[in-house]
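> output the structure for:
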Amino acid sequence: MSALTNQFTIDTPSIVKRIAKLLNQKGGKTFLVGGIVRDAVINQIHCTTFPLSDYDLEVFGLELSEIEKILKDNLPYFISQEGKAFQVLKVHHQHGYKPIDITVPRTETSTGPAHTDFVVTANPQLQIKEAAIRRDLTINALYYDIQKSQIIDPFGGLDDISNQVINIVNRKTFKEDPLRVLRVMQFAARFGFTVSPATIEISKEIVQSNMLLALPIERVQQAFMDLFFNATKPSLGFQFLKDSDALFLYLPELDKLAHTHQTPSWHPEGNVFIHTMQAINAAQDISEREGLSKYEKALLIVGALCHDLGKGVSTKFIASENIHIAHGHSKTGVALAKDILKRINAPEHIQKRIPILIEKHLLLPVLYSNHTKGINQTRALYRLIQELQKHQLSLDMLLWVTESDTRARNDNVEIYEPLDRNDVPLINEIYDWVAVTRIEIESTGSSHQEVVDGSDLIRIVHKPQGIWIHAMKHLLEDIVFDPEFRNLIPRPYILDEENNVTEKLIHTLFSFTENYMERNNTSWQFISQNEEMREKLLGQFMIYYKQQV
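From the prediction side, this is the model:
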């Protein structure tokens, strides 16, 4: 399909055909351009279903003022001119629909490092190849002749679509706009295309020149959100960032994971970066399977992207056992994720919800494991649901993050393809257990067995009834249901053979908390009510108790 012109049919609305006919009758030559041509070709060649909705026209042979007059004289629609630099006519043909954009061929000359530093010169007399050279990628440089049902392909974009490759049109023009690096990122992820060596090479040059630093943060946010909203293979976007050295610029915490090893018997896929790439591809698969909205999809992919960031700083190699461990990574990863999300200016609803997903991403497998050992985890699941709801999150979202993590263990690392859900029995077992336990919770409300009874606390501590009991229950539940604590402290020092909290733990925690309150001038009531205070207290207690036992 590499010929200059190719017969092709794009289903075009009657208003677009009418505009093209009007302008062509007055001496113009009107083409559909941009994403709609690219997406129509991709849909036909690769049997995809990308929506076709943005109809952009480029008109050769007529000045923009002539086009405006022709349209206003012949169409009953409101026509506006927008954009001082690019001069775009917009035909507002139907309420609730995107207007049709009309431009004339132009040349663009860079005048500075920013992506807006251009002098734009309209020139309707340009030839198609001259006009198309300003476009970033060959797949975006296709022109569709509406009347002849013919695609004009000046730079081999059709072959690149067939081969699923992203290629630049021209080194000089591509390098003039640093935003194009992030466009390549999101196109690779959206279409599942690989990026050509030439495109990676020129992108590296842009990164090394620090031109990306001149991009407005709003454009950075838009590029990443486009990836999260529209990706069909999100790993390809991040692999391109890594190959072009841009990953270290925007997400150094993620870049570090490529050098963070894991124990092969637990993670046959390899390092944590590979694991994360498989996880985000699994997240995309889940979003499609579950019919998630684009906002839910973005939240899930970001959750999978950030879930193991803490391993980059928490992983240690135990030479005597030949294993890598990353105790505490779900907590250390929270701060790292916050840094990343702030750096790319992620929307507030994502910045608020991701930390709790990271912190709790290990919890469901732990609860299910306890359940299989005969430990009743209904109360634990109830607490988890309540905590997620405080952050306007559903248990389903955490389940999907858990599934993404669990499926990311495929030893075929070449394609970042996660395991199929049905190849990981644990996933279906967790889903089934959660479904049954949810029904139990809904039927009984919050009246589930507590980890310790108030009367037992009074007997063990020898202290009269008071608010301290409520605070101690909170602290003990946080310990019993915290997988990080359970990883650090052997089970017999937390629960006895009958799954009751050990008296040693109760005594030690009570004494430690009394001393903590004195040092920090706080009270049992404040500890009972303040989750952040309990988290700080238990962080110190975890270290102390490990030394004691």
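
> from here on, contacts and neighbour counts on C-alpha atoms
Fine.

> wasn't residue 81 part of a strand?
Yes. Assessed with DSSP: H, G, I helix; E, B strand; the rest coil, residue 81 lies in a strand.

> any idea how far it is from residue 282?
44 Å (C-alpha to C-alpha, to the nearest Å).

> neighbour count winner among the two?
residue 282 (32 against 17; other C-alpha atoms under 10 Å).

> isn't that one right next to residue 406, touching?
No. Counting by C-alpha atoms under 8 Å, residue 282 sits too far from residue 406 to count as a contact (9.3 Å).

> residue contacts, residue 329?
308, 309, 310, 311, 313, 314, 315 (C-alpha atoms under 8 Å, 6 or more residues apart in numbering).

> how about stretch 256-276: buried residues?
For stretch 256-276, the neighbour count (16 or more other C-alpha atoms under 10 Å) marks 256-258, 260-262, 267-276 as buried.

> can you map out the helices along the stretch 1-150 of the chain?
14-25, 35-46, 64-74, 128-132 (DSSP state H, counting those that start in this stretch).

> wait, which of these is closest to residue 7?
helix 35-46 (11.4 Å; C-alpha to C-alpha).

> check which residues of the closest one are buried.
Buried residues in helix 35-46 (16+ other C-alpha under 10 Å): 35, 36, 37, 38, 39, 40, 41, 42.

> now, the most widely separated pair of the buried residues of stretch 256-276?
256 and 268 (18.9 Å).

> coming back round to it: okay, the buried residues of helix 35-46 in TSV with distance to residue 86 next?
Below are the buried residues of helix 35-46 laid out as TSV (distance: C-alpha to C-alpha, whole Å):
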residue	distance to residue 86
35	17
36	19
37	20
38	21
39	23
40	25
41	26
42	27
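
> show me where the stretch 201-350 of the chain has helices.
Going by DSSP H, counting those that start in this stretch, the stretch 201-350 of the chain shows helices at 217-230, 234-243, 246-250, 252-255, 272-290, 294-306, 311-314, 329-343, 348-359.

> just the residues contacting the last one, thanks.
Spelled out, it's helix 348-359. Here helix 348-359 has contacts from 299, 302-303, 306-308, 330-331, 333-335, 337-338, 341-342, 388, 391-393, 398, 401, using C-alpha under 8 Å, 6+ apart.

> now, of those residues, which are buried?
299, 302-303, 306-308, 330-331, 333-334, 337-338, 341, 388, 393, 398, 401.

> surely residue 78 touches residue 91?
Yes. Residue 78 lies in contact with residue 91 (C-alpha under 8 Å); the separation is 6.3 Å.

> one more to line up against the first:
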Amino acid sequence: MYLPKIIETISLSLQKHHAKAIIVGGSVRDHFLQLPIKDYDIEVYGFDNLEQLEKILVEFGSVNLVGKSFGVLKFVHEKEEYDFSFPRLESKVGKGHRGFDVETDGSMAFEQAALRRDFTINAMGYDIEGKAFLDPFNAQEDIDAHLLRHIDDNSFVEDPLRVYRAVQFCARFGYELAPETKKLCLNMVKDNLLEELPKERIYKEFVKLLLKSPKPSLGFELMRELGILRYFPELEAIIDVPQDSKWHPEGDVWVHTMICIDAMVGLLGEDKKKNLKYMFAILCHDFGKATTTATDEDGCIRAIGHEVEGLEPTKSFMYRLTSEHDFIESILPLVEYHLKPSQFYAAKSKNRAIRKLATKVNIEELVIVAKAGFLGRTTQESLRGNYKAGEWLLEKAKALKVQNKPLDNLLQGRDLIDLGLEPSPEFKFILDEVYELQMEGDICTKEEALDYVKKYITKQDRK
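This is a model prediction of the structure:
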């Protein structure tokens, strides 16, 4: 297993003090899954107290004591952070994620310490000096079988967040829940244990599900199987909502949405916050169909106005997960206008309409969300993957220089003052009038804008 040199150096120093360093947790799991290792957690065995460990670590870098009460020391070396900890036991003493009593014990056996972990794949270790993997719960067999299996019934139910962790792990790794683990999760949901979880912790698991899974739909389908969707009625409401087979041969709104979120994965870039915005936007984009879907006299299924109708359930859903108001507000225009690229393309809309759309939504972002919606269908056109409407709109928007922001105002209040006008409520009227002419394409330069105002002033003076 590859290890940073500093960890090997510290391990050797620990050994000289009759202590042993073992790599634990996700880094060992990711080694076997052949995934990039981003974080290293090290458990140290053989010391009586954390001060002994701290004394060694400060020789090689800085130590942050913020987690000391939980038996954890944050060690920083050359801007990289590592968690060094003592083996510990956790026992439930109250509700919530803070309702645990933590007992550290440097003399504890690795297998005993690993019992507190959630799944077998997260309970492996790597003995650095012994160059040997430790696998007390046969995780490697579960990896070969692509199974996610919990370790201990009693410790598992003590933290209901583990049900959400099961969901995102299964989606990220393409694993099945072991039958006994699935049964335990079903009972935990049935017994309302998930209700004690703060939304901030749930949100973090949603983020991992959406941003780390090649097929997030696997996680949402598992949520549906486990009964978790009852905590998210906006999602549950789109199940079995019919769609016209001409436009949506793939099935109901839930099926369409699941295909959409998987399609969005292939459209994401490097910006994590933007990626998360896109994923939530496409997840929520058809929420309005739950209340607007109807069959007309010709037998056609329509959901007229579902884009606008979807705004309230989108807000409701998002506020169940996070209080980040600005982030939620940034999602809403992508939901409200997700049909515009296709509508504008069909109508061959004029430049003014495109400029006006840019005042309401970032067109570049909108096209990404709309493309995921397009790819979430199984029509022949969608299966070919060429989203002509989006390409057309983006090309037009770029030519008009409004692809990711509204048209710039050519004039400001100071320009009117420079022309000799006194500040007044009339300024807004003049500036709005000039901006409207910009939107129409009648004014394209600052000189043209100034000429228009000069003529306006002359006309007013004559009155």
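
> got a TM-score for the pair?
In this superposition the chains share a TM-score of 0.81, using TM-score structural alignment, normalised by the length of the second structure; 411 aligned residues with a C-alpha RMSD of 2.8 Å.

> show me how far stretch 119-127 of the second structure is from its chain's centre.
26 Å (C-alpha atoms, centre = their mean, to the nearest Å).

> no no, stretch 181-192 of the second structure
25 Å.

> onto which residues of the first structure does it map?
Stretch 181-192 of the second structure corresponds to residues 199-210 of the first structure when matched by TM-score structural alignment.

> what sits against residue 28 of the second structure?
Counting by C-alpha under 8 Å, 6+ apart, residue 28 of the second structure touches 122, 124, 125, 126.

> residue in the first structure matching it?
Aligned partner of residue 28 of the second structure by TM-score structural alignment: residue 37.

> check residue 116 of the second structure too.
Using TM-score structural alignment, residue 116 of the second structure sits opposite residue 134 in the first structure.

> so who does the nearest residue to that match once chain neighbours are set aside touch?
Of all residues beyond its chain neighbours, the one nearest residue 134 of the first structure is residue 173 (5.9 Å), with distances taken as C-alpha to C-alpha, 6 or more residues apart in numbering. Applying C-alpha under 8 Å, 6+ apart to residue 173 of the first structure gives the contacts 133, 134, 135, 136.

> the first one reaches residue 170, doesn't it?
Pointing back at residue 133 of the first structure there. Yes. Taking contacts as C-alpha under 8 Å, residue 133 of the first structure lies within contact range of residue 170: 6.6 Å.

> more crowded one of these two?
Neighbours were counted for residue 133 of the first structure and for residue 170 using other C-alpha under 10 Å; residue 133 has more, 22 against 18.

> residue contacts, that one?
141, 169, 170, 173.

> so the second one is in contact with residue 155, correct?
Okay, so that is residue 169 of the first structure. Yes. Under the criterion of C-alpha under 8 Å, residue 169 of the first structure makes contact with residue 155 at 6.6 Å.

> overlap in contacts, these two.
Common neighbours of residue 169 of the first structure and residue 155 (C-alpha under 8 Å, 6+ apart) are 138, 141.

> buried set for the longest helix anywhere in the second structure?
The residue-count maximum for a helix in the second structure (DSSP state H) belongs to helix 446-462. Within helix 446-462 of the second structure, the residues that qualify as buried are 449, 450, 452, 453, counting by 16+ other C-alpha under 10 Å.

> also stretch 340-349 of the first structure?
340, 341, 344, 345, 346.

> of those residues, which is the nearest to residue 209 of the first structure?
Out of these, the member with the shortest distance to residue 209 of the first structure (by C-alpha to C-alpha) is residue 344, at 19.7 Å.

> how about that closest one, nearest residue that isn't a chain neighbour?
residue 221 (5.4 Å).

> contact partners for that neighbour?
With C-alpha under 8 Å, 6+ apart, residue 221 of the first structure has these contacts: 344, 345, 346.

> strands of the stretch 101-250 of the second structure, start to end?
125-127, 132-134, 147-148, 176-177 (DSSP state E, counting those that start in this stretch).

> ok, now which ones touch the aligned partner of residue 299 of the first structure in the second structure?
Using TM-score structural alignment as the criterion, residue 299 of the first structure maps onto residue 277 of the second structure. Neighbour list for residue 277 of the second structure: 327, 330, 331 [criterion: C-alpha under 8 Å, 6+ apart].

> kindly reformat the residues you listed as CSV containing neighbour count.
Listed next are those as CSV, based on neighbours: other C-alpha atoms under 10 Å:
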residue, neighbour count
327, 15
330, 16
331, 25
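
> was I right about residue 7 of the first structure contacting residue 146?
No. Counting by C-alpha under 8 Å, residue 7 of the first structure stays clear of residue 146, with 10.8 Å between them.

> of the two, who's got more company?
Taking neighbours as other C-alpha under 10 Å, residue 7 of the first structure and residue 146 compare with residue 146 leading, 21 against 12.

> touching, that one and residue 31? I think so.
Yes. Under the criterion of C-alpha under 8 Å, residue 146 of the first structure makes contact with residue 31 at 6.3 Å.

> which residues do those two both contact?
residue 20.

> and the gap between residue 219 of the second structure and residue 170 of the second structure?
Relative to residue 170 of the second structure, and taking C-alpha to C-alpha, residue 219 of the second structure is found at 7 Å.

> what's the match for residue 370 of the first structure in the second structure?
Under TM-score structural alignment, residue 370 of the first structure pairs with residue 347 in the second structure.

> what's the burial count for that match?
When neighbours are counted by other C-alpha under 10 Å, residue 347 of the second structure comes out with 9.

> for residue 203 of the first structure, same thing?
27.

> contact partners for it?
175, 181, 244.

> in the second structure, which of these still touch?
For those, the contacts that are reproduced in the second structure, applying both residues aligned by TM-score structural alignment, their matches' C-alpha atoms under 8 Å, are 181, 244.

> who wins for most neighbours among the contacts of residue 203 of the first structure?
residue 181 (25 neighbours).

> which position in the second structure pairs with that residue?
Under TM-score structural alignment, residue 181 of the first structure pairs with residue 163 in the second structure.

> redo the contacts of residue 133 of the first structure as CSV? Include distance to residue 13 of the first structure.
CSV is the format used below for the contacts of residue 133 of the first structure (distance: C-alpha to C-alpha, whole Å):
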residue, distance to residue 13 of the first structure
141, 22
169, 29
170, 32
173, 33
